[in-house]
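1. Please find the sequence and the predicted model below.
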Amino acid sequence: MTEQTVASDSVEVPAAADQGSLHDWPLRPWLLAALLGLAGLLIHFATQDSGQVAWRMALAAFLFFGPIAAAFTIERERWKEPAIFAVAVGLVMAGLTWRAVRYGEYLPDEQYGFAAGVVATALALPLFQADFHRRRLQTPYSEIYGHVWTDAISAAGALAFTGLSWLVLLLMSELFHLLKIDLLRDVMDEEWFGWTFSGLAAGAALGTIRNQLKVLATMQTVVLLVASLLAVPLAVGLVVFLLATVVSGPQVLWDATRSATPLLLACAAGSFVLANAIARQDDEAMTRSRVMRVAGLVLAAVILPLAVFAAFSMGQRLSQYGLAPERLWGLVAIVVACVCGVGYWVALIRGRRTGWATQLRSATFHFTLFVCGFAVLLALPILDFGAISTRSQVARLESGRVPVDKFDFAALRWDFGEPGKRALERLAKSRNSRVAELAGAALAQKERGYWDLDRSVRAEEDFKLRVQPDDPDLRRLVLDHLRDYSSLCAEACVALDLGVGEAGGRRIALVSGSTYQLIELGGKPRDVDSRPPRMITDDSQVEIRPWTGRRIYVDGEPFGEPIE
């Protein structure tokens, strides 16, 4: 099949990329439906046991990502290489999943490492489809570009069809329910059915869509045209924003919101997508509208300023709070945005005479390779952001840059992984009694507490606790419990001794705010207001009976429900 080029605002259909993908393959919908349906059923069996077992989650990831990669790449005349690629994708994602589940308690950022693997896989897919593993840097950009948009549209269409299939199935089940036939309802309630039916529907839709070259080309044209329309107002808005920021000073970003960095990076990402939507895959496919071409040039140029302002905003936050795993991942995003911005500026400068769009496509090609490789590096257990952040935070504490009472010991306990816990164990042995006390309190926590905006660990004197009757031994037991569950007793509270509990421990009522909790020390708190109310039915016997028991009174008035 020859290469097809559509003039003006249409797009070029990649012809050199898998020839098999451009021909109708009648078995494709059936094959992909069977593949993804079977994968869904096996995922159910892999995850049906309660709890997250590392090897089961890894197997589920392999069964999820591997078949999806195969569904996008397998062809009638070419199946061996796609099969190897799908197995490789499945094994990589299974390994990342196993690490995230098996060592999630010891890692501060397991979800980010997994996300980096997903990004690397998503970028590797169009590269593989364009035969990058054979042609490498000689791979035509137009083919990669075509596969990116084709894959995105195919995935969106498959997801939409899957949702509609569930809606039709639901309507059918309700229709048959009117006839007292609940077979379909019963089947839908089975846990295995959801994964299997979703896989069947998504596979059938994906296979059908990828068989329709003309439909995909038309949809791709429409999507790019709509994106091009968004480019003009976004370009104008970002130029006005950047000019206003230069006049007012970047400090205004920090003063206005603490979300400046993600907002700026989101704008940079949007500019990247829309600039490439206008640049298309070659000059012939670009829009003839001068306004849109200028908008695309502007969007490519503003990525670097947006990344610089995002870096300034992040620098302000790091100066105030120091490093943390999430902030390091934010720095990673800023580095990626800066690399893209610098590359685009170089492309625009070099393209003053030869055409900026041509240079921009070349820069996008190399930027894609950089991000794919960088994502693989970040997904591997090479850089320990928890250890890096822990060293930074402890250095700030020991140097006196952060007062002891303002230091977030709980962050080391809950957000920095195993390096943070080891640092707390060392700080708990500090010669500074205040540091040792707060570090020990953080280590003892059994749930994350948010006491105030500055820190979430409280020493014993921080609790406004009154024990009735005043018993030193009982007070010690209550304080030990509050240190474990520091979210309790956020305000003034009173612990009432209720005697010996069912398990032989000390039973108390912890009164705080507008409610109270019954606690048997050594157990978990139970909120008395969480008991489900009894509902009256037609056969309910309603009567009034005398009642005696104990309840709490505050200032002479009944407080909450009776204790017993």
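-> Alright, I've got the coordinates. Note that the coordinates shown come from a computational prediction; the quantities given were computed from them, not determined experimentally. Residues are numbered from 1 along each chain as shown.

2. Every contact and neighbour count from this point should use C-alpha atoms.
-> Will do.

3. Spell out the secondary structure type for R78.
-> For R78, the assignment made with DSSP: H, G, I helix; E, B strand; the rest coil gives coil.

4. What's the local residue count around it?
-> R78: 14 surrounding residues under other Cα atoms under 10 Å.

5. take a look at this one as well, against the first:
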Amino acid sequence: MTDAIEATGRNSLGRTGSPLLVAARLAIGLLQGGALWWLYRSTRDGGAMTWPATQPELFGPLAMILVMVPVLMLAGVGRMRWPVLLGWAVAATAFLALVGWHGVASQTTGEYGPGRYPPFLPWPMPLFAATALFIGHHLVLPADMERRWIAAFPTYFDTAWKAGVQLVLSIGFTGAFWLLLFLGSALFNVIGLHFLGDLIAKDWFSIPVTTVVFSVAVHLTDVRDGLIRGVRSVVLMLLSWLLLLMTVLAAGFLAALPFTGLEGLWETGSATALVLSAAAALIILINTAYQDGRADNLPPAILRATVRVAAVLLTPLVVIAFWGLALRIGQHGLTPDRIIAFACALIGAAYAGGYGFAALQPFWRKGAAWMHPLEKTNVWTAVLEIAVILALFSPIADPARLSVADQVARLERGAVTPDKFDYAFLRFESGKGGEAALARLTRSRTPEVARRAKDAQAADNRWEARQAAREAAFVPVVGVWPAGGALPPRFLGSDPRDNDIFACRKTGDCVATVRDWNGDGVAEVLIARRMNLSVHQQQADGRWAKVGDYWLGACRGRPSPDVREELKAGRLSPSPARWPDLATGSRAAARFREEEPDCDAAAAAIQPAPVSAPSR
């Protein structure tokens, strides 16, 4: 079979070592490097962006096309017929153009601001796009090699796993090349020669050299085809024995669930991701054991039995993933991450159904080939994966658009209260659709919704928006001493950042009292925490603001007393400083801080800190 694959893989360029093939791959690498250098320069030409970086909807797709399509050409040249290779390159370009354009066009400049940063592609779209192209390439290549629409499964297996090993080795070769260049640069720098360091710092050199070296690595690994297959065989053999461990772990996890329940899994907040990761690991390891399915590649009996068990375990794992996802969506609605997780679970369900059928087939069909239905499952699920990726990262099933619609609907029907709604998601994480929805919410008939939506619009970044929302919803827990006392009416209604009480989250964190602390006849509010006492004063506009605080100093190796308990015991009082303030002639510059205050000295019970101006 291997000889047949090699024979059908030769096209008009001849054998893998032919000079024409070498020239073709070097030309692809050089052209790719030049194009990427031109694209890179457009983002920082003299400190300002130039075309095409000034056109995000063009720059984003073009960046993905110039990175990924030449790699497909490197992998296909010499193995695919030219018409098929060119047709596949055009199809891949169209695919990347669509998902890249949609990814950029649906985004907003958001917190970055127009023109401040190069155009960007939303993560993880480039990763999924690369995955779809890898899958697609290894559906097209075997079909062309065998001159039929659906190739034999051994051909799919051989080409895909060989390409995976080649890719890893080529990336490693390129990385080693650069490590040696940096080492050489360091050696020359030691003797005062900086030409190599200056050269590799030039983008016109580093980018084309990287792509050319990568193309050389691809060709070298292709020439030594037998060596690559040998490495692949060793890798598959080692990974296949890890299937035993993973199967035992998955079986033990599922067996323990009836006794432990699922609450602990749900409380992690990442149950679906964990379970789907376990299922993905099983799928990969099952394939390392099955390999191409030929009789001369059958694994030992213990691995064949393990493959059957692992294939059956996929179904409960995928069911748990769907269950956890359904609970999260029911509680908190759709988000882009949950939609992508649902898509991954859907693909996992396709694998689980096919693999489970293959594992259980002998129970109703005697003499059936071992796990043979797995082959069709892999091929058709690969097609499904491409379709799902295309849907997710195009207008068909855009996760951001679906999430915005669902979240706003939940707000409108009362499934989430205005104070719990994530306005920052609409502002910064859901593109133009989210910004449009947020603009509509600013005109809401519900005053709180409109106010919070306007606050989110005014925020400079997502962290500021979420922090403002948390602070707006925050109700400080402050104990009043003496018991039964009350704080001034407007005190707790002020901005908690001004009041320095944002840390008062639970009973006992803070103890407050109302006292005339500076003897001016007007009462201040004192808030005691574990190691400090803050002083709050009412301003002319009626707003309360922190004006300063005291920190309990170290007590010559003795533990510092709790300021809250000192306040309750009545042991806190103003005390004249034993040392004068330091003045600059125009204002008090600093208060004196004793190195190791004596806790037995009454004047040092609480050490004063510099008084800050009221927060604005």
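-> Everything's here; your move. These numbers were taken from a predicted model, which means no experiment stands behind them.

6. Got a TM-score for the pair?
-> Once the chains are laid over each other, their TM-score by TM-score structural alignment, normalised by the length of structure 1 reads 0.77; 485 aligned residues with a Cα RMSD of 3.7 Å.

7. what's the counterpart of G29 of structure 2 in structure 1?
-> Under the alignment (TM-score structural alignment), G29 of structure 2 pairs with L36 of structure 1.

8. Same question for L183 of structure 2.
-> By TM-score structural alignment, L183 of structure 2 lines up with L171.

9. Wait, a helix at its match?
-> Yes: under three-state DSSP, L171 of structure 1 falls within a helix.

10. Which residue range of structure 2 does the host helix or strand of S198 of structure 1 align onto?
-> Per DSSP states H and E, S198 of structure 1 falls inside helix 191-211. Taken onto structure 2 by TM-score structural alignment, helix 191-211 of structure 1 occupies residues 203-223 there.

11. What of stretch 306-325 of structure 1?
-> Under the alignment (TM-score structural alignment), stretch 306-325 of structure 1 falls on residues 317-336 in structure 2.

12. Spatially nearest residue to the match of G29 of structure 2 (excluding sequence neighbours)?
-> G199 (4.5 Å; Cα to Cα, 6 or more residues apart in numbering).

13. Run a quick check on that neighbour versus G37, I expect a contact.
-> Yes: using Cα atoms under 8 Å, G199 of structure 1 is in contact with G37, at 4.1 Å.

14. Can you tell me the element K454 of structure 2 falls in?
-> Here K454 of structure 2 is assigned to helix 447-458, by DSSP H and E.

15. ugh, wrong one, I meant V332 of structure 1
-> Going by DSSP H and E, V332 of structure 1 is part of helix 325-354.

16. Return the list of helices and strands in contact with that helix.
-> If contacts are counted by 3 or more Cα pairs under 8 Å, 6 or more residues apart in numbering; DSSP states H and E, helix 325-354 of structure 1 sits against helix 260-279, helix 290-321, helix 356-379, helix 385-398.

17. The stretch 401-550 of structure 2: strands as residue ranges?
-> 479-480, 511-515, 524-528, 532-538, 544-551 (DSSP state E, counting those that start in this stretch).

18. give me every residue that touches the aligned residue in structure 2 for L424 of structure 1.
-> The equivalent of L424 of structure 1 in structure 2 is L438 (alignment by TM-score structural alignment). By Cα atoms under 8 Å, 6 or more residues apart in numbering, the residues touching L438 of structure 2 are Y423, L426, R427, A453, Q457.

19. Any idea how many residues pack against the aligned partner of Y351 of structure 2 in structure 1?
-> Aligned counterpart of Y351 of structure 2 in structure 1: C340 (TM-score structural alignment). Close neighbours of C340 of structure 1, defined as other Cα under 10 Å, add up to 26.

20. Count the residues that sit near F62 of structure 1.
-> The number of residues near F62 of structure 1, taken as other Cα under 10 Å, comes to 25.

21. sorry, that was for A268 of structure 1
-> Counted with other Cα under 10 Å, the neighbours of A268 of structure 1 add up to 26.

22. what is the orientation angle of the helix holding V332 of structure 1 with helix 356-379?
-> 160 degrees (axes from the mean of the first three to the mean of the last three Cα atoms, to 10 degrees).

23. What residues of helix 325-354 of structure 1 count as buried?
-> 325-331, 333-334, 336-348 (16 or more other Cα atoms under 10 Å).

24. what's the distance between G203 of structure 1 and T162 of structure 1?
-> To T162 of structure 1, G203 of structure 1 is 9 Å away according to Cα to Cα, to the nearest Å.

25. rewinding a little: quick check, nearest of the contacts of L438 of structure 2 to M246 of structure 2?
-> Of all the contacts of L438 of structure 2, M246 of structure 2 sits closest to L426, with 40.1 Å by Cα to Cα.

26. Need the nearest residue in space to the aligned partner of that closest one in structure 1, chain neighbours excluded.
-> Alignment note: L426 of structure 2 maps to L412 in structure 1; criterion TM-score structural alignment. The shortest distance from L412 of structure 1 to any non-neighbouring residue, by Cα to Cα, 6+ apart, is to G420 (4.4 Å).

27. Mean distance between the helix or strand containing V168 of structure 1 and structure 2 after superposition?
-> Assigned by DSSP H and E, V168 of structure 1 falls within helix 141-177. For helix 141-177 of structure 1, the mean deviation from structure 2 after alignment is 1.0 Å (mean Cα distance after the TM-score superposition for structure 1).

28. Check which residues of that helix are buried.
-> Residues 141-151, 153-155, 157-159, 161-162, 165-166, 173-174 are the ones in helix 141-177 of structure 1 that count as buried (16+ other Cα under 10 Å).

29. Next secondary structure after that helix?
-> Heading C-terminal from helix 141-177 of structure 1 (DSSP H and E), you reach helix 183-189.

30. Check which residues of that next one are buried.
-> Within helix 183-189 of structure 1, the residues that count as buried by 16+ other Cα under 10 Å are L184, R185, M188.

31. Can you give the distance of that helix from its chain's centre?
-> With Cα atoms, centre = their mean, to the nearest Å as the basis, helix 183-189 of structure 1 stands 32 Å off its chain's centre.

32. what's the average per-residue distance for it once overlaid on structure 2?
-> On superposition with structure 2, the mean distance recorded for helix 183-189 of structure 1 (mean Cα distance after the TM-score superposition for structure 1) is 0.9 Å.

33. residues in contact with that helix?
-> With Cα under 8 Å, 6+ apart, helix 183-189 of structure 1 has contacts from M172, S173, E174, F176, H177, F193, G194.

34. Let me see the ranges of the strands in the stretch 1-150 of structure 1.
-> With strands called from DSSP E, counting those that start in this stretch, the stretch 1-150 of structure 1 shows none.

35. Residue in structure 2 paired with G237 of structure 1?
-> In structure 2, G237 of structure 1 lands on L249 (TM-score structural alignment).
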